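[1] What follows is a predicted structure for the sequence shown.
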Amino acid sequence: MTEQTVTARQAFTAETFAAFWAKPDLTNAAAAEPIAEDVVGYWPGEEEPVRGRRSYVDALKTLLERVPDLTLSVAETADNGEDLFIRWIAHATGAGGNRVEHTGVDRIKVRDGKVVENRIFFDRSEFERKLGRSLSL
């Protein structure tokens, strides 16, 4: 097997993002595979970035504990080979049982097929208001 084949198979793409967020599951170790060990994640409203794969996965786990039925559907993407932009629509149930939708964008930097940086953009206070709960990591 060539190096190119291995890299192509393991590369993080918009399809990888869509597949994960259609049914988020962090109990499977393979879910963290496309995340670089030294990843840096920037979440709206957090004072410091999340650094390292373990902390990044823990932040995702915390988010999914706070919003257990959260899914994201991909609305649009743009990819220049290193920077992947994904506009998504979040779907979840609010504290009162109401269905909530909210939109945002992830700018994901990919190197050697792995996510090395993710900058997440959305109106956090508005999403929290819709959900009726905090998203603090």
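    Arrived safely. Numbering: from 1, shown residues only.

[2] alpha carbons only for contacts and neighbour counts from here, please
    OK.

[3] any idea how far the closest residue to Asp83 other than its chain neighbours is from Arg119?
    Nearest residue to Asp83, sequence neighbours excluded (CA to CA, 6 or more residues apart in numbering): Lys109, at 4.6 Å. According to CA to CA, to the nearest Å, Lys109 and Arg119 sit 9 Å apart.

[4] here comes the other one, which I'd like you to weigh against the first:
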Amino acid sequence: MKYLVVLLLIISFAGMGIFGFALFDMGPENGGNCLASAIDGTECSANIIDSAGHHISAVKTFTETIVPSSDGLLLLLAFLFLIFIFSFHKNLLYPKLEFFPQRLRNLIFNSFYSKQKIISWLSLLELSPAL
């Protein structure tokens, strides 16, 4: 499981690096190094509020064009990933499910034991002659 998480992190960071390098080119044709200009083709403004709104709208446009076209593919990849996990790592989930009833019994016993301790402490407090 640890190996799988490490591999997933490495792949995601490499993907972000490749994606960032390929999409956000900082060359002279980029319109004054404004990343949002490359997406929607307009100039970046000098005003900070207009510039922030321009960049937010560019990110919104970018996510709206990428995400809806890949919903089906994303669901398919998630389904295939779950099939892979459950077929090759059979003992990944089963020991945790087996451990759950024992943990539940311990939790009930501990709550009962702590309730008994509180009741005994309150009874000592009630029967104390100093109060």
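    Thanks, I have it. What you are looking at is a predicted structure, and each value in this text was computed from that prediction instead of being measured.

[5] TM between them?
    Superposed pair, TM-score by TM-score structural alignment, normalised by the length of the second structure: 0.22. Supporting alignment: 45 aligned residues with a CA RMSD of 4.0 Å.

[6] got a list of what the residue nearest to Asp83 of the first structure touches?
    Going by CA atoms under 8 Å, 6 or more residues apart in numbering, Lys109 of the first structure touches 82-84, 115-118.

[7] Secondary structure element holding it?
    Element membership for Lys109 of the first structure (DSSP states H and E) is strand 99-111.

[8] same deal with Pro101 of the second structure?
    Assigned by DSSP H and E, Pro101 of the second structure falls within helix 94-126.

[9] just the buried members of the contacts of Lys109 of the first structure?
    Among the contacts of Lys109 of the first structure, those buried by neighbour count (16 or more other CA atoms under 10 Å) are 83-84, 115-118.

[10] Can you say which two of those are spatially most distant?
    Using CA to CA, these span at most 11.5 Å, a distance reached by Leu84 and Val116.

[11] Now the common contact residues for these two.
    Common neighbours of Leu84 of the first structure and Val116 (criterion: CA under 8 Å, 6+ apart): 108-110.

[12] Would you convert those residues into JSON lines that also reports distance to Gln10 of the first structure?
    JSON lines is the format used below for those (distance: CA to CA, whole Å):
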{"residue": "Ile108", "distance to Gln10 of the first structure": "15"}
{"residue": "Lys109", "distance to Gln10 of the first structure": "15"}
{"residue": "Val110", "distance to Gln10 of the first structure": "11"}
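
[13] so which of those comes closest to Thr5 of the first structure?
    Relative to Thr5 of the first structure, the closest of those is Val110; by CA to CA it sits at 16.9 Å.

[14] what about that closest one, neighbour count?
    23 (other CA atoms under 10 Å).

[15] go on, the one 10 residues further on?
    Other residues within reach of Ile120 of the first structure by the criterion other CA under 10 Å amount to 16.

[16] after the helix or strand where it lies comes which helix or strand?
    For Ile120 of the first structure, the host element (DSSP H and E) is strand 114-121. Using DSSP H and E, the helix or strand that follows strand 114-121 of the first structure in sequence is helix 124-131.

[17] Mind giving me the packing neighbours of that following helix?
    Contact analysis of helix 124-131 of the first structure by 3 or more CA pairs under 8 Å, 6 or more residues apart in numbering; DSSP states H and E lists strand 99-111 as its packing neighbours.

[18] Just the angle for the strand it packs on relative to helix 124-131, thanks.
    140 degrees (axes from the mean of the first three to the mean of the last three CA atoms, to 10 degrees).

[19] pretty sure Ala14 of the first structure is touching Ser73, no?
    No. Ala14 of the first structure lies out of contact with Ser73 (CA atoms under 8 Å); the separation is 10.7 Å.

[20] what's the angle between whichever strand or helix holds Ser87 of the second structure and helix 94-126?
    Using DSSP H and E, Ser87 of the second structure falls within helix 71-88. Relative orientation of helix 71-88 of the second structure and helix 94-126, computed by the same axes, to 10 degrees: 90 degrees.
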